[in-house]
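>>> dropping the sequence and predicted coords here.
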Amino acid sequence: MTLEILTSEILSPLRHGFFTRRGGASSGVFEGLNCGPGSSDQSEIVAINRDRVATSLGVTSAELISMNQVHSAEVEVVEATPTEAPRVDSIVTDRPGLALSVLTADCQPVLFADHSAGVIGAAHAGWRGALSGVLEATLDRMEKLGAHRSDTVAVIGPCISQSAYEVGREFYEEFIAQEPGNQRFFTRDDGEKLQFDLPAFGLHRMRRAGIGQATWTRHCTYSDPERFFSYRRTTHRKEADYGRLIAAIRL
């Protein structure tokens, strides 16, 4: 099976993609394109999957840069192929030939580009990272490389949608404590259960920060098991582990 790659017109003509689970070599609960070395999948199979992604982007596996994601607002500028994955949740570069990638399984994968300045970024934005400011921090670091946020575009890839994202009262209160207006991103379906709109929150943070254009692909990871891995779906099904989706962009 060939790879299925979701792309966006606003990131084109840069080589990029939000890869679904289709077209990979993994089996079992990881069936498809599991690109997560942190999973319990066979490491050699994960390497094959990552090789396929790199080839589709026209780079080597070493040039497909990943992060050791920790749900932070930390950003790293990548100037060359690192010896090990930086412990951050966003990476940016102005160096042609490098592909920046992010791994997710419900969190937001966000790809950035300022086409005229030749600067790109990739961010992992779960609720904690988004609340902490990882999206704004990415724009800040891109500007230090010569980007202009008013010329920068960003696309949020497949992530969990509001209808599938039930959260608790403490979760809600943490958002409201930062800004009372954040209540707009929560709904109550029966007066008790709260559901959070992660991609709407991500779009809000980027637009408020002055980005030129930002959009979401409108794909829900939880509700489409044929195409996407989902941490929450795996938890509900009581499965042993889950695969990781990859999104990447290169100059």
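Received, thanks.

>>> all contacts plus neighbour counts: C-alpha atoms, from now on.
Noted.

>>> how about residue 91: what's its closest non-neighbour residue?
Distances taken as CA to CA, 6 or more residues apart in numbering place residue 76 nearest to residue 91, at 4.9 Å, with adjacent residues excluded.

>>> I'd like the distance between the one you found and residue 194.
34 Å (CA to CA, to the nearest Å).

>>> got it, and residue 183?
From residue 183 to residue 194 the distance is 10 Å (CA to CA).

>>> check residue 119 too.
38 Å.

>>> surely residue 249 and residue 120 touch.
Yes: the pair residue 249 / residue 120 is scored as a contact, 7.4 Å apart, by CA atoms under 8 Å.

>>> neighbour-wise, which of the two wins?
residue 120 (32 against 26; other CA atoms under 10 Å).

>>> for the more buried one, give me its contacts.
92, 93, 94, 111, 112, 113, 114, 142, 249, 250, 251 (CA atoms under 8 Å, 6 or more residues apart in numbering).

>>> please enumerate the strands of this structure.
Per DSSP state E, the chain carries strands over the ranges 5-6, 15-19, 64-65, 75-77, 90-93, 99-104, 108-114, 119-125, 153-156, 166-167, 186-188, 194-196, 213-216, 245-250.

>>> would you mind finding the most buried of these?
strand 119-125 (a mean of 31; mean count of other CA atoms under 10 Å).

>>> could you pull out the helices for the stretch 51-200 of the chain?
127-132, 134-144, 169-178, 198-208 (DSSP state H, counting those that start in this stretch).

>>> out of these, which gets nearest to residue 58?
helix 134-144 (23.2 Å; CA to CA).

>>> what's that closest one in contact with?
Contacts of helix 134-144 (CA under 8 Å, 6+ apart): 72-75, 77, 89-93, 119-121, 123, 125, 148-149, 202, 205-206, 209, 211.

>>> again, only using 6 Å
Residues outside helix 134-144 that contact it (CA atoms under 6 Å, 6 or more residues apart in numbering) are residue 73.

>>> then stretch 26-41?
For stretch 26-41, using CA under 6 Å, 6+ apart, the contacting residues are 21, 22, 23, 24, 25, 46, 49, 50, 243, 244.

>>> list the buried residues for it?
26, 30, 31, 32, 33, 34, 35, 36, 37, 41 (16 or more other CA atoms under 10 Å).

>>> hmm, residue 159 is touching residue 220, no?
Yes: the criterion here is CA atoms under 6 Å, and residue 159 meets it with residue 220 at 5.3 Å.

>>> here comes the other one, which I'd like you to weigh against the first:
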Amino acid sequence: MTFGSSLLAAIPGLRHAFFTREGGISKGVYQGLNGGLGSNDDPASVAENRRRMAEQMGVAPERLLSAHQIHSPDVVVVTGPWRGDKPRADALVTRTEGIAIGVTAADCGPILFADASARVIGAAHAGWKGALTGVLESTIDAMENLGADRCGIVAAIGPLIRQHSYEVGSEFVERFLDADAGNAVFFIPSTRAGHAMFDLAGFIRMRLENAGVLMIDDIGVDTYSDERFYSYRRSVHRNEPDYGRHVHAIALASE
């Protein structure tokens, strides 16, 4: 039902999971473990799916927290369950035990962070826009504000759309080249004229390394071609009305 990072798994007192579709009760296009509160799935099914994920993370359902994601570089420091509406952000960090912080994704990059010595964790939702505008760097900065040291941070890149599945247009390429001509290395030609294939995972790794995080574990799974995962792009290509979302989470176990 989950994938894990060997680097994160080696840290005592830490739980994490990159959840697949397996083990849930949703039906139809959401078949499986849909954790997307923003989807049009039956809310009761989503709630039960998230309860099951919380149980695996070792927390109560109300302590499995995710934000209202907006493809931004914005980060929220978590100290307890939300009071009122969820914050609008794309990364969460905490040093509070017994809380699972997570991001939802269905092709975008989920990145889980941990500093074992400082006991500080983070979770970031890095689609192309968030990665380009600094969500990874914002997450690392916020972790350091809680006492982490970027040299001691482990980062795990979870299931996301991989280069062989990620065709983009010329305007997309130009946006990245305008930001930094060196970003050309993350594109290879597509079979379609005027298009290219984008390496989101490679771009994320580069941004992490440039920010000083060098202990990086890439799970290496492609959400588009692997039916165990939800994929926004696959749903579009199949003309499906909606798609499920994964929750990928990390938690400091209560001592």
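That came through fine. What you see is a predicted model, and the numbers here were worked out from it, not measured in a lab.

>>> follow-up on the earlier one: pick the most deeply packed of the helices of the stretch 51-200 of the first structure.
For the helices of the stretch 51-200 of the first structure, the highest mean count by mean count of other CA under 10 Å goes to helix 134-144, at a mean of 22.

>>> so that one versus strand 108-114, what angle?
Put simply, helix 134-144 of the first structure runs at 20 degrees to strand 108-114, going by axes from the mean of the first three to the mean of the last three CA atoms, to 10 degrees.

>>> now the angle from helix 134-144 of the first structure to helix 198-208?
40 degrees.

>>> so where is helix 134-144 of the first structure in the second structure?
Using TM-score structural alignment, helix 134-144 of the first structure lines up with residues 135-145 of the second structure.

>>> how big's the offset between the matching stretch and the first structure?
Following the fit onto the first structure, the mean deviation recorded for stretch 135-145 of the second structure is 0.3 Å by mean CA distance after the TM-score superposition for the first structure.

>>> just to revisit the earlier point, and residue 159 and residue 220 of the first structure? Which one has more around it.
More crowded of residue 159 of the first structure and residue 220, by other CA under 10 Å: residue 159, with 29 against 21.

>>> trace that one over to the second structure, please.
So, by TM-score structural alignment, residue 159 of the first structure is matched to residue 160.

>>> wait, its match touches residue 223, no?
Yes: using CA under 6 Å, residue 160 of the second structure is in contact with residue 223, at 5.1 Å.

>>> which residues do those two both contact?
Common neighbours of residue 160 of the second structure and residue 223 (CA under 6 Å, 6+ apart) are residue 107.

>>> tell me which residue is most central in the second structure.
residue 110 (1.5 Å; CA atoms, centre = their mean).

>>> for it, what are its contacts?
Residue 110 of the second structure touches 124, 125, 158, counting by CA under 6 Å, 6+ apart.

>>> can I get those residues in a markdown table including distance to residue 60 of the second structure?
Putting these into a markdown table (distance: CA to CA, whole Å) gives the following:
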| residue | distance to residue 60 of the second structure |
| --- | --- |
| 124 | 21 |
| 125 | 23 |
| 158 | 24 |
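
>>> from the residues you listed, which is closest to residue 217 of the second structure?
residue 158 (8.6 Å).

>>> and the closest one, how far from residue 44 of the second structure?
Following CA to CA, the distance that separates residue 158 of the second structure from residue 44 of the second structure is 27 Å.

>>> neighbour count winner among those two?
residue 158 (27 against 11).

>>> ok, the more buried one to residue 18 of the second structure distance?
Counting by CA to CA, the gap from residue 158 of the second structure to residue 18 of the second structure is 6 Å.

>>> for residue 109 of the second structure, same thing?
Counting by CA to CA, the gap from residue 109 of the second structure to residue 18 of the second structure is 11 Å.

>>> the first structure: which residue goes with residue 115 of the second structure?
By TM-score structural alignment, residue 115 of the second structure lines up with residue 114.

>>> pull the contacting residues for its match.
Contacts of residue 114 of the first structure (CA under 6 Å, 6+ apart): 147, 151, 152.

>>> list the contacts of the first one.
Pointing back at residue 147 of the first structure there. Counted by CA under 6 Å, 6+ apart, residue 147 of the first structure has contacts 114, 117.

>>> same thing with the second one?
Residues touching residue 151 of the first structure, when contacts are defined by CA under 6 Å, 6+ apart, comprise 114, 212.

>>> relative to residue 213 of the first structure, how far out is it?
8 Å.

>>> correct me, but residue 221 of the first structure touches residue 228?
Yes: using CA under 6 Å, residue 221 of the first structure is in contact with residue 228, at 5.1 Å.

>>> how many residues are close by residue 133 of the first structure?
Neighbour tally, residue 133 of the first structure, other CA under 10 Å: 17.

>>> cool, and residue 185 of the second structure?
By the measure other CA under 10 Å, the count of residues near residue 185 of the second structure is 12.

>>> how about it, what's its partner in the first structure?
Match for residue 185 of the second structure (TM-score structural alignment): residue 184.

>>> ok, now residue 202 of the second structure?
In the first structure, residue 202 of the second structure lands on residue 200 (TM-score structural alignment).

>>> once you drop chain neighbours, what's closest to its match?
residue 185 (7.0 Å).

>>> so how far is residue 193 of the first structure from that neighbour?
For residue 185 of the first structure relative to residue 193 of the first structure (CA to CA), the value is 14 Å.

>>> so which of the two has more stuff around it?
Between residue 185 of the first structure and residue 193, residue 185 has the larger neighbour count (other CA under 10 Å), namely 18 against 13.

>>> was I right about that one contacting residue 197?
Yes: if you go by CA under 6 Å, residue 185 of the first structure and residue 197 touch, sitting 5.2 Å apart.

>>> quick check: neighbours shared by the two?
Contacts common to residue 185 of the first structure and residue 197, judged by CA under 6 Å, 6+ apart, are absent.
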